[in-house]
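Undergrad: following is a predicted model, sequence given first.
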Amino acid sequence: MLFSRHTYVERRKQLRELVGNGLILLFGNNDSPMNYPANAYKFRQDSSFLYFFAQHREGLVGVIDADSGKETLVGNEIDIDDIIWYGSVESVGDLAAQAGVENHAPMAKLQDMVSEAIKAGRRVHYLPQYRHDIKIQLADILGTHPNSLEPSLDLINAVVKLRSVKSAEEIEEIERACEIGYQMHTTAMRLCRPGVTEQYISGVISGIAASYGCITSFQSIVSMHGEVMHGYPSPRPLEAGRLLLCDAGAETNENYCSDHTRTTPISGKFTQKQKEIYSIVSDCHDLALDVAKPGVRYYDVHMDVCRLMTDRLKELGLMRGDTEAAVAAGAHALFLPHGLGHMMGMDVHDMEGLGQIHVGYDEETRPSTQFGTNALRMGRRLQEGFVVTDEPGIYFIPALIDLWRTNGTNAEFLNFDKIEEYKDFGGIRIEDDVLITKDGCRFLGENRVPYHIDDVEQFLADRD
């Protein structure tokens, strides 16, 4: 367990109080076969189960009776066949005791617990499920079809409320992930030379995470085609004069994540054209750091970034017209079709599986339906203890440029003739993990991956 037993006891107490009544089910994950049952992916526990019940073993379910306060860890004991192949492990009772749970039971008893609650007319609370084996198990227990499951909004809101604000212990673990991320990204920058392949760089940085006993927090994006949001690495060798976008992070043994992006000139120095676009992105990145603080909506930080980006693109002749009108019309989204950032913690897009509308939005701040802004995952007011990403970017997506030009989309604000000159440019993104503090915000991680133009070029010069 990462934290003290008291931490998990207190978390479950707060959850029970927030939900108020009924039976709460928190499912852990099972092993996930890759291509046949005995060849499984590396086990990854469900984040919410881990947050409240602490244990990494597969095949467990946490049950909390919100009325009586009774807590039970449900799971089957291992048998001799398991011991032969995997060694002895602690009993379910031992695991329960470590997390401060007084009761434990075999999996067959879960059906009885749920049936008794339903028979008594009590609510059964569960979260949205993302693995089909758990969906089927839960549907069987409830006597319904997997497609008819109705997660508890009360439980979702309670989990989001508790997991959104990170404790000092959690922040320390995220910073550990950021330090591994620093090693990954500075290594990628050192390797970024003509002739080296995208896949080689991706493999090396994944190996760095593995060398710490960790995994990458998501499939690394390593590509000369930075205009592709999820440009996964290919066997292509890097080409002089182009840019390499690397979006990657580490996930610690206790499943806290980092998420950074850097865009590196493959030749070691930015061209003038690249400098002009890169400087806009780095200034937008730094503007967010100046503006983000408790009480400010992240939606408004995003829009401040969009205004600055529009002003600067106008200076280059790529945009035109009134900045406020252009941003209101969504013209900037041709270059920035995603949001400024997202929550981060035990999931790299923290709690996104619970429904982004519940995590990044609330009754005051609702999601936009406008192209580009509709991809903003985090819009609500910031609070001290939130961890968010700051990741502006500028992308030249040929198919999107052609579509907008053909349809005349936002033509009054876009100079398509000038934009044509950038269709082979690619894309630039700069991303860091940010903690909202009492008075503002700060970077997470002791070391900073270089990102200002002079620092990047100096770092690349010093590697030789």
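TA: Now that the structure is in, tell me what you want to look at.
Undergrad: going by C-alpha atoms from here, please, whenever you check contacts or count neighbours.
TA: OK.
Undergrad: following the helix or strand containing Q274, which helix or strand comes up?
TA: Assigned by DSSP states H and E, Q274 falls within helix 272-291. Using DSSP H and E, the next helix or strand after helix 272-291 towards the C-terminus is helix 298-315.
Undergrad: from E77, how far out is I221?
TA: Between I221 and E77 the distance is 40 Å, computed by Cα to Cα, to the nearest Å.
Undergrad: who has more neighbours, the two?
TA: Each of I221 and E77 has its neighbours counted (other Cα atoms under 10 Å); I221 has more, 24 against 15.
Undergrad: isn't that one right up against P233?
TA: Yes - counting by Cα atoms under 8 Å, I221 touches P233, with 6.4 Å between them.
Undergrad: report the set of residues contacting both of these two.
TA: Taking Cα atoms under 8 Å, 6 or more residues apart in numbering as the contact rule, I221 and P233 both touch S202.
Undergrad: what comes up buried for the helix holding Q274?
TA: 274, 277-278, 280-285, 287-289, 291 (16 or more other Cα atoms under 10 Å).
Undergrad: reformat those as CSV; add distance to G62.
TA: Converted to CSV, the buried residues of helix 272-291 look like this (distance: Cα to Cα, whole Å):
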residue, distance to G62
Q274, 52
I277, 50
Y278, 48
I280, 48
V281, 45
S282, 45
D283, 46
C284, 44
H285, 41
L287, 43
A288, 39
L289, 39
V291, 40
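Undergrad: farthest-separated two in those residues?
TA: Q274 and V291 (26.0 Å; Cα to Cα).
Undergrad: and for stretch 79-98, what's in contact with it?
TA: 1, 5, 55, 72-78, 102-105.
Undergrad: contacts only, for G427.
TA: 225-228, 243, 245, 393-396.
Undergrad: take a look at this one as well, against the first:
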Amino acid sequence: MFNSTVYIQRRAVLRKKFHTGILLFLGNGESPMNYAHNPYHFRQDSSFLYYFGINDPDLIAVVDLDEDCEMVFGAEMSIDDLVWMGRQELLQDKCAKTGITRLASPDKLQGYLKQAKQKGREIHFLPPYRAENKITLSRLLDLNVHQVTDFSSTDLVKAVVAQRSVKAVEEIAELDKAAAISADIQLMVMQTAKPGMYEREIAAEIQAAALRSGGNLAYPVILTVNGEILHNYYRGNILKEGKLVLNDCGVETAMGYAGDLTRTFPVSKKFTLDQKEVYDVVLNAYRHASGMLAPGVRYLDIHLESCKQLVLGLKDMGLMKGDAADAVAEGAHTLFFQCGTGHMMGLDVHDMEDLGEQFVGYTDDLKKNTTKFGLKSLRMGKALEAGYVMTVEPGIYFNRELLDRYRLAGDFSEFINYEAVEKFRDFGGIRIEDDFLVLETGARMLGKHLAITTAEIEQIREESH
């Protein structure tokens, strides 16, 4: 946990956005894999962590504006818990560390909320993303389980997003730490990957390194020789000479803050000429995008410029043609780049995505395009502010299924040289990604330098063989 004053101040800031009612925060519970006592790795709800800091399951917290009180509803360990889990820190003491002095039994919450509703008091809650929390809210507030999300509080969502988006000093330190550890792991992978290894062997080492750091993985490892598949979790392939390895992985610190880095490197000691040429196109787009990061700049414009740079590079390679800006406007670049250039980061690797991408990445005046291929995957479009933490992650992906579909339909033939692209059918994909903090002017990369040019990566691969 941070110092108690951090959580007290966070809640105080939130309280100022509301004049009356109850702010209700559900923590997460244990989620069984195949039976109740064999759960998945526990991960606390990020907004609960942000305001209350307690990383225990089955807790619910309220900020009661009318009664001017804050309390946590949860149970101390039972004798069975003590037998199976051993003596842990008292929940009452954990609450005190976040400035909460009132702890109530969970069975008191329903009556507490019922009385509030009878008095006509508004109960604000965030949209639930877990089915069990949706059921809990349905029971506590006497709502149809299928309509719970409809009754969630837009005002609370907007207030939480505004507050969590701008990272405080203590958060930046955690995010720097997550990025630095993630960079160390990325370097370890480049140093140890060898022809003949299974992808899963390397993924296992990444998992082990994350645990050794005192934290865990921020998301499942994407370690693949088929980098054209954006989120490829299959790890049964063998590394072979001449192929590329795309490694997208990040550590979550013990405090819950995420890192998210990607590097692509050759299985061999060196990139082939084609691999190097495509890599440099991606690197150029990365440098343009990261160089644009600054307060007031719309991330949508950064994304479009990054796409334009990809098109210009692909034109130089003979794979695309025509005006680059027109190609991007029409969506021709999506044959090679189907996703967004980046997203916000913090306590979630896709920060606050559970609260809705329109609220997190866009504004009332800038609506997300939810239908156009490519743009519908851009999680962030609005103007940046100092204190935002963003990823920059352009890529080029030669997806065979997409190539066949576009070519058969004759899509974007005025922009794409299909005969030339066909030679890259089995190329795979390349992504380069780092995490950045937006400053009052410009931005800085979080963590530490990690080999990024083909020369740097080839030197590492040469020394590792």
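TA: Now that the structure is in, tell me what you want to look at. None of the values given here were measured: they were computed from a predicted structure.
Undergrad: related to what we said a few turns ago, max pairwise distance over the contacts of stretch 79-98 of the first structure: which two?
TA: R5 and I78 (23.6 Å).
Undergrad: follow-up on the earlier one: closest to H125 of the first structure out of the contacts of stretch 79-98 of the first structure?
TA: Ranked by distance to H125 of the first structure (Cα to Cα), the contacts of stretch 79-98 of the first structure are led by T72 at 14.9 Å.
Undergrad: let me know the secondary structure of the aligned partner of the closest one in the second structure.
TA: With TM-score structural alignment as the criterion, T72 of the first structure lines up with M71 in the second structure. Under DSSP: H, G, I helix; E, B strand; the rest coil, M71 of the second structure falls in the strand class.
Undergrad: residues contacting the residue nearest to M71 of the second structure when sequence neighbours are not counted?
TA: Closest residue to M71 of the second structure apart from its sequence neighbours, by Cα to Cα, 6 or more residues apart in numbering: R102 at 4.8 Å. R102 of the second structure is in contact with 70-72, 95, counting by Cα under 8 Å, 6+ apart.
Undergrad: top of those by number of neighbours, please.
TA: Within the contacts of R102 of the second structure, most neighbours by other Cα under 10 Å means V72, with 24 neighbours.
Undergrad: can I assume that one is in contact with V63?
TA: No - look at V72 of the second structure against V63 with Cα under 8 Å: they stay out of range, at 9.0 Å.
Undergrad: what is the burial count for D424 of the first structure?
TA: Neighbours around D424 of the first structure, by other Cα under 10 Å: 13.
Undergrad: so where does the aligned partner of it in the second structure fall, helix or strand?
TA: Under the alignment (TM-score structural alignment), D424 of the first structure pairs with D426 in the second structure. Per DSSP H and E, D426 of the second structure falls between elements, in no helix or strand.
Undergrad: repeat for I24 of the first structure
TA: strand 23-27.
Undergrad: let me have the contacts of G427 of the first structure in JSON lines, extended by distance to R448 of the first structure.
TA: Formatted as JSON lines, the entries for those read as follows, by distance: Cα to Cα, whole Å:
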{"residue": "H225", "distance to R448 of the first structure": "25"}
{"residue": "G226", "distance to R448 of the first structure": "22"}
{"residue": "E227", "distance to R448 of the first structure": "24"}
{"residue": "V228", "distance to R448 of the first structure": "25"}
{"residue": "L243", "distance to R448 of the first structure": "20"}
{"residue": "L245", "distance to R448 of the first structure": "17"}
{"residue": "G393", "distance to R448 of the first structure": "19"}
{"residue": "I394", "distance to R448 of the first structure": "22"}
{"residue": "Y395", "distance to R448 of the first structure": "24"}
{"residue": "F396", "distance to R448 of the first structure": "27"}
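Undergrad: which one of these sits in the busiest neighbourhood?
TA: That'd be L245 among the contacts of G427 of the first structure, by other Cα under 10 Å, with 30 neighbours.
Undergrad: which position in the first structure aligns with N399 of the second structure?
TA: Using TM-score structural alignment, N399 of the second structure lines up with I397 in the first structure.
Undergrad: which residues touch its match?
TA: Contacts of I397 of the first structure by Cα under 8 Å, 6+ apart are 227-228, 335, 423, 426.
Undergrad: surely Y257 of the second structure touches A173?
TA: No - in this structure Y257 of the second structure lies outside contact range of A173 using Cα under 8 Å: 9.6 Å.
Undergrad: the more surrounded of the two?
TA: Using other Cα under 10 Å, the more surrounded residue of Y257 of the second structure and A173 is Y257, with 26 against 15.
Undergrad: excluding residues flanking it in the chain, which one is nearest the more buried one?
TA: Y257 of the second structure sits nearest to L347 (Cα to Cα, 6+ apart), 4.4 Å away.
Undergrad: A294 of the second structure too?
TA: Per Cα to Cα, 6+ apart, closest to A294 of the second structure is G442, 4.2 Å.
Undergrad: measure the one you found to F2 of the second structure for me?
TA: For G442 of the second structure, the distance to F2 of the second structure - Cα to Cα - is 28 Å.
Undergrad: which one's more surrounded, these two?
TA: Set G442 of the second structure next to F2 and count neighbours by other Cα under 10 Å: G442 wins out with 16 against 13.
Undergrad: what's the more buried one aligned with over in the first structure?
TA: In the first structure, G442 of the second structure lands on G440 (TM-score structural alignment).
Undergrad: list the contacts for that match?
TA: So G440 of the first structure contacts 290-294 (Cα under 8 Å, 6+ apart).
Undergrad: now those residues in a markdown table, with distance to H185 of the first structure?
TA: Below are the contacts of G440 of the first structure laid out as a markdown table (distance: Cα to Cα, whole Å):
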| residue | distance to H185 of the first structure |
| --- | --- |
| D290 | 24 |
| V291 | 26 |
| A292 | 25 |
| K293 | 27 |
| P294 | 29 |
